[in-house]
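One predicted model, sequence on top.
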Amino acid sequence: MCGINGIVFKNISLKNLNNNKVNEMNNKIKHRGPDDDGIFIDEACSLGMRRLSIIDIDNGKQPIFNEDKSKVIVFNGEIYNYKELMSSLKNKGHIFETNSDTEVILHAYEEYGSNCVEFLHGMFAIAIWDIKRKELFLARDRIGKKPLYYFNNSSKLIFGSELKSLMIHEEIKKEIDSDALENFLRFYYIPQPLSIIKDVHQLMPGHYLKYSIETNKIEINKYWDVSKERKTEIKNYDQIKKDLKIEMTNVVKERMISEVPLGAFLSGGIDSSIIVGLMSSISEDPINTFTIGYKNMKEYDESELARKVANLNKTNHTELFIDFNNLNDVIEEITNNMDEPFADSSAIPTYYVSNLTKNHATVALSGDGGDELFAGYNKYTSSYYQKYYSRLPFFLRKNIIENSLSLLPSDNRNSITSFGTKAKKIY
């Protein structure tokens, strides 16, 4: 998983020659990178990282420098097209000392500056320090798979992969951000760039941040967003299905690049089953799959479906059955690892399946995000009906329909009240 930390000291005259703080920050996220750690320190900046070794295990230790030692990088994530980028950069005269994707990012920054992120295909949180210019570059991947928090005041810019690293600094007050709390109570999570801690922000997905000691200014820019252009209507459904399979196969193959054991979370649903099927078609050896089942809760148990998918693809399948009566054993650890309030009950089975997987594989693919990309939840239909509902006369909507629905309890246990619950989401 890995994690990064850093401090930029805006007053260089203070002579930052003490690495205790960045070491302490690293220790707070040891769980993210149990294999290795590293620090860089000069009079203006401290960088730290914890490493989970995936690519170039022997030579990929961070921080990593460029050829003339004028720039240094720490990085959390994986760049899937790093080999192609490395070849291109070598043709431009860049010299590499490792075979790691981390060094590729640094040379891409040398070549393209802030635009380097547009060439990166992967998930990442990046910190690059320009030693000569005294400039910091932070970047986060397009969807925000990798977290990156930061705090800025008149004397320091502090950043890290987790809030618990930042909270060791006395400059950061242990105060709840009221806007973040309000959003959590409304949406059951905290939307970015807010964090639960006042004055601590998250770098938005698809954004990069630059800070220069010389100008003492933070510059944040968006480098990517979902295209809002209207696409051509799909007319050839069969061709679209073929194209989608090709695209899915390619992205799964990219994510199987690893020097450590691979696996997959398998729930038995459409998303994870497709990924397991594609992994099996790509791999020469049986892949490892992992499933969580529920004791005495058959209405939620999908282990039988997962077992059928595993048998179909001839995977090395491992199951663990959990009993929610024993949640007290793990609930404190789960909440401690969250950093922020997060009201998604799936965090519990995710913890269990991750714990199960780590004994057999270092990297695991999952089907997370499939429902969001393909509108797999029924709740997404509410936005479709909202545009038609809004065209009804105001009197009809407010005085008749909504007043009538308000009399129905929010209850999914029978068809009548369940209809009322769903209908209320339209207005």
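Perfect, I can see it now.

from here on, contacts and neighbour counts on C-alpha atoms
Noted.

Show me the strands in the stretch 151-300 of the chain, by range?
156-160, 200-202, 207-212, 217-222, 262-265, 288-294 (DSSP state E, counting those that start in this stretch).

closest one to residue 347 among those strands?
strand 288-294 (12.4 Å; CA to CA).

buried residues in the longest helix along the chain?
Using DSSP state H, we find that the single longest helix of the chain is helix 237-255. Under the neighbour-count criterion of 16 or more other CA atoms under 10 Å, helix 237-255 has 249, 252-253, 255 buried.

Dump those to JSON lines, plus distance to residue 361.
Listed next are those as JSON lines, based on distance: CA to CA, whole Å:
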{"residue": "249", "distance to residue 361": "21"}
{"residue": "252", "distance to residue 361": "17"}
{"residue": "253", "distance to residue 361": "17"}
{"residue": "255", "distance to residue 361": "14"}
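
Just say helix, strand or coil for the nearest residue to residue 40 once chain neighbours are set aside.
Once flanking residues are discounted, residue 40 sits nearest to residue 47: 5.0 Å by CA to CA, 6 or more residues apart in numbering. Using DSSP: H, G, I helix; E, B strand; the rest coil, the structure places residue 47 in strand.

alright, now check it against this:
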Amino acid sequence: MCGIIGVFNNKLQKVVSNAQILKAADTMTHRGPDDRASFLSKDQRFGVGYRRLSIVDVDGGRQPLLSSDGSVCVNVNGEIYNHLELRKELENRGHVYQTNSDSEAVLHGYEEWGVDIVGKLKGMYAFSVYDSNEGVGGKGRLLLARDKLGIKPLYYSITPEGLTYASEIKAILKFSDISREPDMIAVSQYLTMSATPAPRTMFAGIQKLPPGHIAIADLNGDFETREYWNILDNRVDLSDASEDEIIEQISESLTLSIRRRLMTDVPFGVFLSGGVDSSLNLALMSQMVNRPIDTFSVAIENDEVSNENKHARYVANQFGANHNEVLVTDKEFTGFLTDMAYYQDEPLADPVCVPLYYLSALAKSNGSTVVHVGEGADELFAGYGNYALMNDFHRSLYAPFRGLPYSVKNLVLQTADLILPESKVEYINRATLNQELFWGGAVVFSESSKQRVMNEYIDQKIYSNVIEPYYEEYDSRFTKSSFLDRAIHIDLKHRLPELLLMRVDKMSMAASIEARVPFLDEDLVGLANSIPSELKYKSGITKYILRKMAMK
């Protein structure tokens, strides 16, 4: 795990400053407190800086990694969980490894398969590959990649002089030619969706690479992004599978995922709430290791509703874990807000960021550099109560009302606007405009409410520009789908990668620890997306199939 910063200039007279690269890298010292390095190409038109958090091959896994002839330079933030399988294949093809680092699989994989290496990787990563022999006229090419589920971020800025990219926005802003002007479209999207949808950020001059995408730049100034993996890929045929058989497949896939994520040369632990997801993680992990597992939970002072420590203690005791807790005081909560803005770079509308930071700091202080978290399970297995509420509301009221003639709906809307609260009027308005009910699990401001809070409000058509394309993407692949399947897809496209996973990445990295996400193994994701929705929400029970598995 690390923080990376790179500059790729397309102007001959413009050279990269090594001092500036290192200065930018040092804004991400929290992402990599263990090591610091940089590399400049011979023509000084490419440079990369690096901060390392040592996890795999602690002594020998320094970056950047260079090919034997020095023509290829690789920088990786994250972990490649199938690197040993790739290493065996690549060594059989004649490649000679210099380290035991998982990141070296990217270097040799690129030498062997080129850009297609991204499809062979299983893990969480954001990386760059500079190849001085590729591109137009063999003058240099840069490849950027973000992992399939969007667990790790990668930001970039295109200027007339080239491309700057980094693990965090603040590192890019260390370069004077990068605009700090706000992107008001992104601001409007944030107010509705709690985080800016990719590829936008709050900064007009900076974008983020979407999950499952690569970007390619050359020294002519050409730049393109393209998708190499989609959340709808890897579907499994479960048409003839019984409920028990599906449960067994989930168990096998999750077990394999957790085992893959035990790849580390440093101490590890589990964030434990006592809920189904984290408890399953601990239960399965405890079968794989021969020592008590370190578990960590957090509570907020005077907030008994969110306090799950009692449940966490019980589960930890059941599996003989070494349990640790932290209580966040009111003073600590408010005192962290300024630092939180620094670590986030752009706002994430989720107060969980605060306790998550203190939980990460607890793990670090107890010696755990790697932790397992439960993100993704609620989306994949329909664990949110809001899914159940929306599903039932859609079936009983919304869909029938949406099917009425426009004149009838509009009359109801005009009347409702006079007597109902704005939140309820919003749903009537969506149905009147023939829009989908579900816009995501963290929708905040409606268009009408944004008009009151924004000085210069312009309707950004968030439904037609963001929400509707997500539905169209899903419907183009699957013509007969349930409301729940389609709603889950919306959250997998935005809320999960750009809000939930970014809060985990930024708050865990703020405390210099690495968070791994076993529920987001790509094979498990493909399996979960194939499970019929009636086995996810059944008889009024959310996350039904996962709960059944946990009971076995």
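Ah, there it is. All values derive from a computational prediction rather than experimental measurement.

what's the distance between residue 75 of structure 2 and residue 384 of structure 2?
37 Å (CA to CA, to the nearest Å).

Name the residue in those two with the higher neighbour count.
residue 75 (28 against 15; other CA atoms under 10 Å).

what's the spacing between the more buried one and residue 100 of structure 2?
For residue 75 of structure 2 relative to residue 100 of structure 2 (CA to CA), the value is 15 Å.

Same question for residue 140 of structure 2.
28 Å.

of the two, who's got more company?
Between residue 140 of structure 2 and residue 100, counted using other CA under 10 Å, the more crowded position is residue 140 (23 against 17).

Can you report how many residues neighbour residue 111 of structure 2?
If we define neighbours as other CA under 10 Å, then residue 111 of structure 2 has 16 of them.

What sits closest to the equivalent of residue 183 of structure 2 over in structure 1 if chain neighbours are left out?
Correspondence of residue 183 of structure 2 to structure 1, assessed by TM-score structural alignment: residue 177. Leaving aside its chain neighbours, residue 177 of structure 1 sits nearest to residue 198 (4.3 Å; criterion: CA to CA, 6+ apart).

Surely the one you found touches residue 171?
No: counting by CA atoms under 8 Å, residue 198 of structure 1 sits too far from residue 171 to count as a contact (11.5 Å).

do you know how far residue 28 of structure 1 is from residue 339 of structure 1?
12 Å.

hey, what's in contact with both of the two?
residue 164 (CA atoms under 8 Å, 6 or more residues apart in numbering).

More neighbours: which of the two?
Under the criterion of other CA under 10 Å, the comparison of residue 28 of structure 1 against residue 339 puts residue 28 first, with 18 against 13.

From residue 4 of structure 1, how far out is the more buried one?
11 Å.

Then residue 399 of structure 1?
From residue 399 of structure 1 to residue 4 of structure 1 the distance is 55 Å (CA to CA).

And for residue 52 of structure 1?
11 Å.

What is the burial count for the aligned residue in structure 2 for residue 154 of structure 1?
Residue 154 of structure 1 maps onto residue 160 in structure 2, with residues paired by TM-score structural alignment. Counted with other CA under 10 Å, residues neighbouring residue 160 of structure 2 total 10.

and the spatially closest residue to residue 225 of structure 1 that is not a sequence neighbour, how many residues sit next to it?
Excluding the flanking residues, the one nearest residue 225 of structure 1 by CA to CA, 6+ apart is residue 206, at 6.6 Å. Per other CA under 10 Å, the neighbour tally for residue 206 of structure 1 reads 19.

before we move on, what about the one 4 residues further on?
Other residues lying near residue 210 of structure 1 total 18 when counted by other CA under 10 Å.

Same check on residue 202 of structure 1?
22.

Quick check, it in contact with residue 150.
Yes: between residue 202 of structure 1 and residue 150 there is a contact under CA under 8 Å: 6.2 Å.

What distance do you get for the counterpart of the residue nearest to residue 225 of structure 1 in structure 2 to residue 287 of structure 2?
The equivalent of residue 206 of structure 1 in structure 2 is residue 212 (alignment by TM-score structural alignment). Applying CA to CA, the value for residue 212 of structure 2 to residue 287 of structure 2 is 32 Å.

Over to residue 425 of structure 2?
In terms of CA to CA, residue 425 of structure 2 sits 51 Å off from residue 287 of structure 2.

more neighbours, these two?
A count of neighbours by other CA under 10 Å puts residue 425 above the other of residue 425 of structure 2 and residue 287, at 19 against 12.

which SS class is the more buried one?
helix.

go on, the one 3 residues further on?
Reducing the assignment at residue 428 of structure 2 to three states with three-state DSSP gives helix.

For residue 483 of structure 2, see how far away it is.
18 Å.

Which one's more surrounded, those two?
With neighbours defined as other CA under 10 Å, residue 428 of structure 2 and residue 483 compare such that residue 428 has more, 24 against 18.

The closest residue to that one other than its chain neighbours: neighbouring residues, count only.
Distances taken as CA to CA, 6+ apart place residue 413 nearest to residue 428 of structure 2, at 6.1 Å, with adjacent residues excluded. Neighbour count for residue 413 of structure 2, taken as other CA under 10 Å: 20.

ok, residue 413 of structure 2 touching residue 425?
Yes: shown here, residue 413 of structure 2 and residue 425 form a contact pair, counting by CA under 8 Å, at 7.0 Å.

So residue 399 and residue 4 of structure 1 - more neighbours on which side?
Per other CA under 10 Å, whichever of residue 399 of structure 1 and residue 4 has more neighbours is residue 4, with 33 against 10.
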